[in-house]
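# have a look at this prediction, sequence included:
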Amino acid sequence: MGVLWRAAGESLDQSLREHGLDPAGIDTVEAAWRAFCAFLRVEIDGLDPEPDSDADGFIV
């Protein structure tokens, strides 16, 4: 089970904190990219389940 799409922002904030960043003030591009890449691996629930849909965590 993944993160509901409505909670995706909170999940990204958590990923940023886990990478030593303050979500309100990103100051390290490299760490922000690592956090974002980690967030992209999180399964997002509640999106269009169609196989040809482009709805994913990146869009969220």
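Arrived safely. Residues are numbered from 1 along each chain as shown.
# alpha carbons only for contacts and neighbour counts from here, please
OK.
# once you drop chain neighbours, what's closest to residue 4?
residue 45 (4.6 Å; CA to CA, 6 or more residues apart in numbering).
# residues near the one you found, how many?
Counted by other CA atoms under 10 Å, the residues lying close to residue 45 total 17.
# residue 15 now?
A total of 20 residues lie near residue 15 under the criterion other CA under 10 Å.
# and residue 16, by the same measure?
If you count neighbours by other CA under 10 Å, residue 16 ends up with 23.
# check residue 29 too.
Neighbours of residue 29 using other CA under 10 Å come to 9.
# list the contacts for it?
Applying CA atoms under 8 Å, 6 or more residues apart in numbering, we find residue 29 in contact with no residue.
# second one coming, line it up with the first:
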Amino acid sequence: MRREAIEIAHDLYGLSYTQVASELGLTKGRISQIRTSAPPAERAFFGVGPVTIIVPERIGV
């Protein structure tokens, strides 16, 4: 989620990563770390374990 917020600030609002870092009270290096090491949004949502998908069976259709 933090990575997404950083990208929104950069892409949508036109802030440089240095400006984003300054606004958040972080270093530019930390912003770079977050951008490169944060898990993709899907991984953050589903976690790292197996995902079970259940589809109901429609009888008589």
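Nice, I can see it. Just so it is clear, the structure is predicted and the values come from calculations on it, not from any experiment.
# can you give me the TM-score here?
TM-score of the superposed chains, computed with TM-score structural alignment, normalised by the length of structure 1, equals 0.31; 28 aligned residues with a CA RMSD of 2.7 Å.
# is it true that the residue nearest to residue 4 of structure 1 touches residue 8?
No: with contact defined as CA atoms under 8 Å, residue 45 of structure 1 does not count as touching residue 8 (9.4 Å).
# what packs against the helix or strand residue 23 of structure 2 falls within?
In the assignment (DSSP states H and E), residue 23 of structure 2 maps to helix 17-24. Here helix 17-24 of structure 2 touches helix 2-11, helix 28-37, going by 3 or more CA pairs under 8 Å, 6 or more residues apart in numbering; DSSP states H and E.
# buried ones in that helix, by neighbour count?
Across helix 17-24 of structure 2, burial judged by 16 or more other CA atoms under 10 Å covers 17-21.
# got CSV for those residues, with distance to residue 33 of structure 2 too?
Listed next are those as CSV, based on distance: CA to CA, whole Å:
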residue, distance to residue 33 of structure 2
17, 12
18, 13
19, 16
20, 13
21, 12
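# ok, now how distant is residue 17 of structure 1 from residue 45 of structure 1?
Noted for residue 17 of structure 1: a distance of 22 Å to residue 45 of structure 1, by CA to CA, to the nearest Å.
# sorry, wrong one. I was asking about residue 3 of structure 1.
Between residue 3 of structure 1 and residue 45 of structure 1 the distance is 6 Å, computed by CA to CA.
# with residue 39 of structure 1 instead?
Noted for residue 39 of structure 1: a distance of 13 Å to residue 45 of structure 1, by CA to CA.
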